[in-house]
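> build the 3D model from these lines:
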Amino acid sequence: MSGFDYDLFVIGGGSGGVRAGRVAAETGAKVALAEEFRMGGTCVIRGCVPKKLMVFASKFGPAVEDARRFGWEMEDGRFDWDRFRPMLDKELSRLEGIYRTNLGRPGTDIYDARAVVKDAHTVALSTGEEFTAKHILVATGGRPFVPDIPGAELGITSNEIFNLARLPKKVLIVGGGYIACEFACILNGLGVEVTQWHRGPQVLRGFDDEVRGHISELMVAQGIDLRVGVSPRAVEKTSEGLRVTGTEEHEVTVDEVLWATGRVPNSAGLGLEALGVELSANGAVVVDDYSQTAVPSIFAVGDVTDRINLTPVAIREGAAFVETVFKGNPVKPDHELVASAVFTQPEYGTVGMTEEQAHREVGNVDVYTASFRPMQKSFIDRQEKALFKLIVARESQKVLGCHIVADGAGEMIQLAAVAIKMGATKSDFDAAVAVHPTMAEEIVLMKSPTRRLEPIG
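Got it, this is the predicted structure:
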């Protein structure tokens, strides 16, 4: 480590940065990591983990009525935010401690400070300290985007939703992406009156069109006041709450406004552009296949690169970086066929191509679908339908994509992803014996295509 304070200095204590720092330190490298907020990053502190815990909590309210229909004598409950929130805070602190312990165990130096890049080998901290490093890894993640309209500062983002002093009675969620739809379902399940405005014609842009329509119908059926083609124009504080005016003469007064209008890479103010590190139009750090920037000593992983913004992907990118730089084994992180889940209620699990993408890129495609009321819902006359969908290349019969909307879809899609990643064909799916009675058996019981698509043009 001649001439440098550290072999590696990581900026950002999220999943990708912590994984890279820990694994690099385990090779014997001298490593430091700086985090200006809390260890664990968006996923642990302000994203996946607290959100999923709120998903769990929100399901118990509707489950009371379901239990009653199954024959249980149960009284209507009331969700106690004041009881739940300290439990949530305690769990996040526990997980943060695990991240910090695991990172420090192999000898990583941890700095609770903001870090910026001063030159190709120097990092400056908000404490006034400066350190040199042979390699610098930027892993600062993303941040919520807030629209530039009058009164926008009166609203909150997903960063603040978990720290509310009280649960609102009425909320307006602005946005139509997965974060907006997830929190619409969560808050609705907790008994909050939810209105959702989305400027586009349908929620969940970028996902499969049939699934998007299916989920929006389910959300409306659950009591969410979903309005598409509506954009906010201004937010004003009144004696009755926050009054939001929007396009098409829409107006609503609520207790809270949640901006869920997308996320942007958290690259501002790091000093990267001045050094020659290229940033894209939205601020993403531009990297090559090995996560290296235009400045050879500076690398970047995770959401700040805006490749696939998922925690497991950031972790893989961090591990691949260490393999490449510290183990002499050049590894490109694999971004193909990455499964994901949207935790609406019910959930949406997806891997591979959408129907529209396959039609556009492959042409000859068979689409298999099954939409039905699961046994648990049918028995109590719930109208909620599950949706299973396979996208298959007609000539090779290779399964190109799988989409599931159902309770537990996130769990199911993980297993389906293994088969699809291995190149499974439709006949491989058909050859598997169904597990009965389950919802998941539909994935191997769809025998005839619902649609046969021909090449466009």
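> hey, let's count contacts and neighbours off CA atoms from now on
OK.
> look up how far Arg83 lies from the residue nearest the centre of the chain.
Centroid check for the chain by Cα atoms, centre = their mean gives Leu310 as the closest residue, at 5.7 Å. The gap separating Leu310 from Arg83 is 30 Å, by Cα to Cα, to the nearest Å.
> repeat for Arg94
Distance of Arg94 to Arg83, computed by Cα to Cα: 18 Å.
> distance of Met353 from His359?
Met353 sits 9 Å away from His359, going by Cα to Cα.
> same question, Pro437
33 Å.
> just Lys170 next, same as before
Going from Lys170 to His359 by Cα to Cα gives 41 Å.
> can you check Ser291 too?
According to Cα to Cα, Ser291 stands 31 Å off from His359.
> and Val285, by the same measure?
Distance, Val285 to His359, using Cα to Cα: 32 Å.
> the structure of the following sequence is requested for comparison with the preceding one:
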Amino acid sequence: MSQREFDLIVIGAGSGGVRAARVAANHGARVAIAEEFRVGGTCVIRGCVPKKLYVLASRFRDAFDDAAGFGWSVEAPRFDWPRLVAAKEKEITRLEGIYAQNLERAGVELIRQRAVVEDGETVRFANGEMARTKTILIATGGAPVMAPRIPGIELAISSNEIFDLPTFPKRLLVIGAGYIAVEFAGVFGRLGSETHMAFRPELPLRGFDLDLRKRLAAAMTEDGVTFHAAAPPIALEKTCRGVLARLGNGAELEVDVVLAATGRRPATAGLGLEQAGARLSGDGAVIVDARARSSAPSIYAVGDVTDRINLTPVAIREGQAFADRLFGGRDVEVDYDSVPSAVFSTPEIGTVGLTEEEATRRFAEVAVFETAFRPMLATLSGRGARVYMKLLVDGASDRVVGAHIFGPEAGEMVQLVAIALRMRATKADFDATMALHPTMAEELVTMRAPARIFRG
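Take a look at the predicted model:
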């Protein structure tokens, strides 16, 4: 191994790194990819895939209740945490195998060791062996931040460990207000845990549209999650029955598990990047240009390790573009305009484009179209579920510049709306599109009168 030479060595076998390695190899490059944990990265192993499986599990609570309104008699259901954990593990192991097989089929050499950058042309592996390469791609993703830095924070766990708890927590405190905190609080609350969220702002999901944030807070509170807004923990203490959390507002909570979900930071510690000439930001992100190149000419980076848009499809697109440019002779760049995103809360959030706050700052005139209604499923089940949709339109061009959906299958709907925004569709285009009835999505093309108009 110490004498081997490659055209490309990828460090990190997550979604972006695997895509880059496979595409480069298909273009004829000699490629190796190094991974110290499991193939598939955060998304497949301990991120979006297992988390969505847990979200789906938590939603069966409503399904059992809804069934009665549609004439079904359902015996009292019982949830089994170890069975869910085992089923999750079986599925991600299957996916990991597929990722490894795809690398092998493409001719990529998979090295299951930690790798660090020795210099711009040399990579050193955990067993001490070296390999030379023309190009290095950093795709190590991110890692959870154990914050806030308070006494006792070591008693908390991160989102890495929450998936595999040996016993289901009867009482859970989630620290944080981002999408990771929201999703896990929703999952465990709906599965039967007494769930609390403690955070610094007044509402969860900073950076999302304010109407979505307000509706989500109300829905989660109604669902049984207790919010401690503007009251982040100031200390954690071990007790004989669990962990005592002292909050900033003077309140105290005793719980079984504390989940620190206050964000992630790029996983670049100890990789040797700065010594090799690659500049890092204050939080450790690899600083790259529009073509993923760092300040070291032979070192590139894609995905969460660059801390630009930390979404799996973005990492995949960046990895594809990188490999096509360097090894496929294609002059392509990634377009970050109109990137859709979803929060797999219950109800779900799907969003693309500008928030109302952003739109009113950017354009002289903004028309806001919105609707709220009861989904058909709730009419017979008797649940108080509501759907909310909002379109933001630039008054000068009539172009739809933002779309926000709150309700069942919001992520599925906003993926399709993103195509329209990407094509710079106007509100007239939406209005001219025939509705599909009866669906929730038809409301996106039937909103005629603006709820309000902002003029700067």
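> next, the TM-score between them, please.
Once superposed, the chains reach a TM-score of 0.98 (TM-score structural alignment, normalised by the length of the second structure), with 453 aligned residues with a Cα RMSD of 1.1 Å.
> quick revisit: who has more neighbours out of Pro437 and His359 of the first structure?
Using other Cα atoms under 10 Å, the more surrounded residue of Pro437 of the first structure and His359 is His359, with 21 against 10.
> tell me the secondary structure for that one?
For His359 of the first structure, the assignment made with DSSP: H, G, I helix; E, B strand; the rest coil gives helix.
> wait, doesn't it sit right on Val365?
Yes: at 6.3 Å, His359 of the first structure and Val365 qualify as touching, with contact defined as Cα atoms under 8 Å.
> mind listing the shared neighbours of the two?
Common neighbours of His359 of the first structure and Val365 (criterion: Cα atoms under 8 Å, 6 or more residues apart in numbering): 453-454.
> show me what contacts Cys48 of the second structure?
Listed by Cα under 8 Å, 6+ apart, the contact set of Cys48 of the second structure reads Thr42.
> what about stretch 122-138 of the first structure, how long is it end to end?
Terminal residues of stretch 122-138 of the first structure lie 13 Å apart, using Cα to Cα.
> excluding chain neighbours, give the residue nearest to Gly269 of the first structure in space.
Closest residue to Gly269 of the first structure apart from its sequence neighbours, by Cα to Cα, 6 or more residues apart in numbering: Val116 at 7.4 Å.
> the one you found - that's part of a strand, no?
Yes: using three-state DSSP, the assignment for Val116 of the first structure is a strand.
> burial of it, as a residue count?
Neighbour count of Val116 of the first structure, defined by other Cα under 10 Å: 21.
> relative to Pro232 of the first structure, how far out is it?
In terms of Cα to Cα, Val116 of the first structure sits 35 Å off from Pro232 of the first structure.
> now Gly276 of the first structure
38 Å.
> do Ser93 of the first structure as well
Distance, Ser93 of the first structure to Pro232 of the first structure, by Cα to Cα: 36 Å.
> contact partners for the counterpart of Ser126 of the first structure in the second structure?
Aligned counterpart of Ser126 of the first structure in the second structure: Ala126 (TM-score structural alignment). Contact partners of Ala126 of the second structure, counting by Cα under 8 Å, 6+ apart, are 113-115.
> for the equivalent of Glu356 of the second structure over in the first structure, give its distance to Ile179 of the first structure.
Counting by TM-score structural alignment, Glu356 of the second structure lines up with Glu355 in the first structure. For Glu355 of the first structure, the distance to Ile179 of the first structure (Cα to Cα) stands at 23 Å.
> comparing these two, which residue is more hemmed in?
Between Glu355 of the first structure and Ile179, counted using other Cα under 10 Å, Glu355 has the larger neighbour count: 25 against 22.
> just the helices in the stretch 251-400 of the second structure please.
Counting by DSSP state H, counting those that start in this stretch, the stretch 251-400 of the second structure has helices at residues 312-328, 356-362, 376-381.
> which of those helices is buried the deepest?
Highest mean neighbour count among these (mean count of other Cα atoms under 10 Å): helix 312-328, with a mean of 22.
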